[in-house]
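Visitor: I'd like to go over a predicted model; first the sequence, then the structure.
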Amino acid sequence: MTAVDERSSVGIAELIMDLQSVGLRIETVLETSRKGGAGPSDSGMLWIEGVPVTVPPSSVSPYSLRAEDDGQGIYRDGVKVASVSGTKRPRFYDLETADGVPYHQIALLHLDSLASTVVQACNYWGNSDQCGFCGIGLSLAAGATIARKTPEMLAEVAVAARDLDGAVDATLTTGSSVAPDRGALYVARCGQAVKEASGLPVEVQFEPPRSLDVVNEVHAMGIDSVGIHIETFDPAVLERVAPGKFRTGIDTYFRTWERAVSLFGEGRVSTYVILGMGEDPDLTVEMCRRAVDMGVYPFVVPLRPVAGSLMENVPAPAREYTEPIYRKVAGFLEAKGLGADTAVAGCARCQACSSLNLVQQSGGATPCGSGGGPGLLQIGKRPGS
């Protein structure tokens, strides 16, 4: 029996949490990866023991990805700890539109989820409001994408990704706009076109619009789920790393989520919660509880420092810090009956950038109202403190 055979689901969850903290040395070809952008940037995309994962490459990681006769494996200290599969370049990347735009400049396959930033620009970028963790302008500057994708382009690519590479959903995001709808209606029109052409479930992601009636309009277009991302619940951190979002106000996010849940349903509204930016872990856990109680899925992820971003030199948080938070939040989700399966589409469905669903599925959630082992602050103080 190999080390892989002996690994429990709990062990795989622990391994992936480690990898997302310390990264992975790439000693073979990893064909699916991404740099820049507003999503899971600067990451390799792979399946570890059948689990979809994005992992930052690192030349100093104790873990290495090596080629094997029948695939690839992850090794530590010369011992294989997991099998890897599914890292081949998607076939639809080799196609282009009739006017010569390569499909891979329109949308990318994040493992089994088609993803695109439909407007590769943000009113926060390049000024004092720029979000520290974001790289939305970097991939455009590098020529890896185009500035604006049309609904027709995205629909065409979605059909190809479904037919050639087995895409199971589509996630569409956009930079924040100064328009009253904050860009929500355009990304929703793109999502509507993708859904009508491909039949794939679609999530669209946008900032809280000036009027909550915009959320009704998005729902009326047949969109399946929405991501409205606050990034951190700690107001001091939000003001420092995302001043534009800070001015929007945490209460505004909760009001927008409340309207969205009333339309899309519990579990079909999500928000990113990034760990490792100096946040108060107890406050983070309590606010995640509040979000879950209203039917919002807090997609808890470790900071992924993006080369070229304002936070490129901030280290990813250690597993000792992220794991107890995952366990607490997973307990809230379990008690509420929410999980990756209720998300239908989007980041909370994919889960590749987080270990939250792994912890929940492996039985590692801390029961609500229980200490559940070592206390949150016993395990790790906030990063940067």
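Guide: Nice, I can see it.
Visitor: from here on, contacts and neighbour counts on C-alpha atoms
Guide: Fine.
Visitor: which stretches in the stretch 251-385 of the chain count as strands?
Guide: With DSSP state E, counting those that start in this stretch, the ranges of strands along the stretch 251-385 of the chain come out as 269-275, 296-302.
Visitor: could you point out which of those strands sits nearest Gly339?
Guide: Smallest distance to Gly339 across the strands of the stretch 251-385 of the chain (C-alpha to C-alpha): 7.8 Å, for strand 296-302.
Visitor: okay, the angle between that closest one and strand 269-275?
Guide: Relative orientation of strand 296-302 and strand 269-275, computed by axes from the mean of the first three to the mean of the last three C-alpha atoms, to 10 degrees: 30 degrees.
Visitor: would you mind pulling the contact partners of strand 296-302?
Guide: Contacts made with strand 296-302 from outside it, assessed by C-alpha atoms under 8 Å, 6 or more residues apart in numbering, are listed as 20-21, 257, 261, 266-276, 288, 291-292, 316-317, 322, 326, 333, 338-339, 343, 347-348, 353-356.
Visitor: next up, a second structure to put side by side with the first:
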Amino acid sequence: MRWHELKAELLATGSCRITGADASSYIERSAAGPGAGGSGSVFFSTGGRRIRLSVSPHSPIEIRHLGDGQAIIRHGSAECTGILEQVGLHCPRQAYITITGRCIFSCKYCPVPGTDGRIKTPDEIAAMIAGVRERIDAISLTSGVFESIDDEERRVRAVLKRIGEQEIPVGVSIYPGRDTPDNLYADGVSEVKFNLEAATPTLFDEMCPGLSWDGVIRALDRSVELFGEGHVFSNVIIGLGESDEEMEACIELLTGRGVIPVLRPLTPAAALQSFTRPGRDRLLRTAALHARWLKKAGLDTRTAETMCTLCTGCDIVPGRDRP
């Protein structure tokens, strides 16, 4: 079985149980996104390719830790030898930091509004980065919205000013205001990720009340002008109720604008707890569409220097996972 096929099977479940030697030092816990407030997750890697799975004692997927990071992952008759990776901050080889761990918006798939996350100060974030600097290749910043979109951007920019010019690339993913791309570019950011989240404007309005699909599109278009093709990204969740045809149209829309889509399998949470994760076949079909439209647009995921497309843990990434 090829890696991207095995990864699709694993992502369709999304979790693992850990057996064998103590693996607590390899477990990370998220402050944002669908994993916020959960029991943690691990990164399994083989041949330079990786997957992130949440930890659950009831999962049908087993990762047996042999000690010192050496591990075997088993799912049905499939078995693969690899390693558990140490996390920088949130993911391997990056300091991926959530500045504000709470949000005034209530996107239906996201548990963050229901948590009492705190706001990290610029000094605190600078210290966090300094503490892992020797084992990271990128810095990535994301944030909820505590009071307003503009206030949150100012908070992110204060962090950028505090950490100063870095010898490694810096990526930022926040909800954009009108001038956000220009401001982040002026601050020396290398890459940006502004998220459509849903494959159609109708689904976006349903899933993200109070936010603007058109506003995200405008921010993405301006970002490509500033940062260049291959350095602008947008999350799109697979499994919100869109058809394959609607997902393909969204992929075509983004790649045609020079944006690399980040196609994320739904983790049922918050108001969508009754939803199901997309299955193996759906993930493989979507990955094939993704690869086709990236190639047609001349986009290569291997140019990514920060954030999710560099990590690859949560998604099938053509060019990195899939031939």
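Guide: All right, it came through fine. Quick caveat, the model's predicted, so the values are computed rather than measured.
Visitor: dump the strands of the stretch 251-385 of the first structure to CSV, plus mean neighbour count and distance to Asp251 of the first structure.
Guide: What follows is the strands of the stretch 251-385 of the first structure, written out as CSV (neighbours: other C-alpha atoms under 10 Å; distance: least, C-alpha to C-alpha, whole Å):
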stretch, mean neighbour count, distance to Asp251 of the first structure
strand 269-275, 25, 14
strand 296-302, 26, 14
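Visitor: now distance to Leu164 of the first structure too, for these, in TSV please.
Guide: Rendered in TSV, the data for those read as follows (distance: least, C-alpha to C-alpha, whole Å):
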stretch	distance to Leu164 of the first structure
strand 269-275	29
strand 296-302	29
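Visitor: so which of those strands is nearest Val55 of the first structure?
Guide: Val55 of the first structure sits nearest to strand 296-302 of all the strands of the stretch 251-385 of the first structure, at 10.8 Å, using C-alpha to C-alpha.
Visitor: quick one: contacts for Gln20 of the first structure?
Guide: With contacts taken as C-alpha under 8 Å, 6+ apart, Gln20 of the first structure has the following neighbours: Thr54, Val55, Pro56, Pro302, Ala316, Cys353.
Visitor: before we move on, what about Val218 of the first structure?
Guide: Contact criterion C-alpha under 8 Å, 6+ apart gives Ala184, Leu185, Ala188 as the residues in contact with Val218 of the first structure.
Visitor: looking at this, the second one is in a helix?
Guide: Yes - looking at Leu185 of the first structure with DSSP: H, G, I helix; E, B strand; the rest coil, it is inside a helix.
Visitor: what lines up with it in the second structure?
Guide: By TM-score structural alignment, Leu185 of the first structure lines up with Arg154 in the second structure.
Visitor: can you turn the buried part of the contacts of strand 296-302 of the first structure into a PyMOL selection?
Guide: For anyone working in PyMOL, the buried entries among the contacts of strand 296-302 of the first structure, judged by 16 or more other C-alpha atoms under 10 Å, can be selected with:
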select buried, resi 20+21+257+261+266+267+268+269+270+271+272+273+274+275+276+288+291+292+316+317+322+326+333+338+339+343+347+348+353+354+355+356
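Visitor: chain neighbours aside, what residue packs nearest to Leu358 of the first structure?
Guide: Ala13 (5.6 Å; C-alpha to C-alpha, 6 or more residues apart in numbering).
Visitor: looking at the second structure, which of the contacts of Gln20 of the first structure hold up?
Guide: For these, the contacts that persist in the second structure are Val55, Pro302, Cys353, with contact defined as both residues aligned by TM-score structural alignment, their matches' C-alpha atoms under 8 Å.
Visitor: from those, which is closest to Ser85 of the first structure?
Guide: For those, with Ser85 of the first structure as the reference and C-alpha to C-alpha as the criterion, the closest is Val55, at 13.8 Å.
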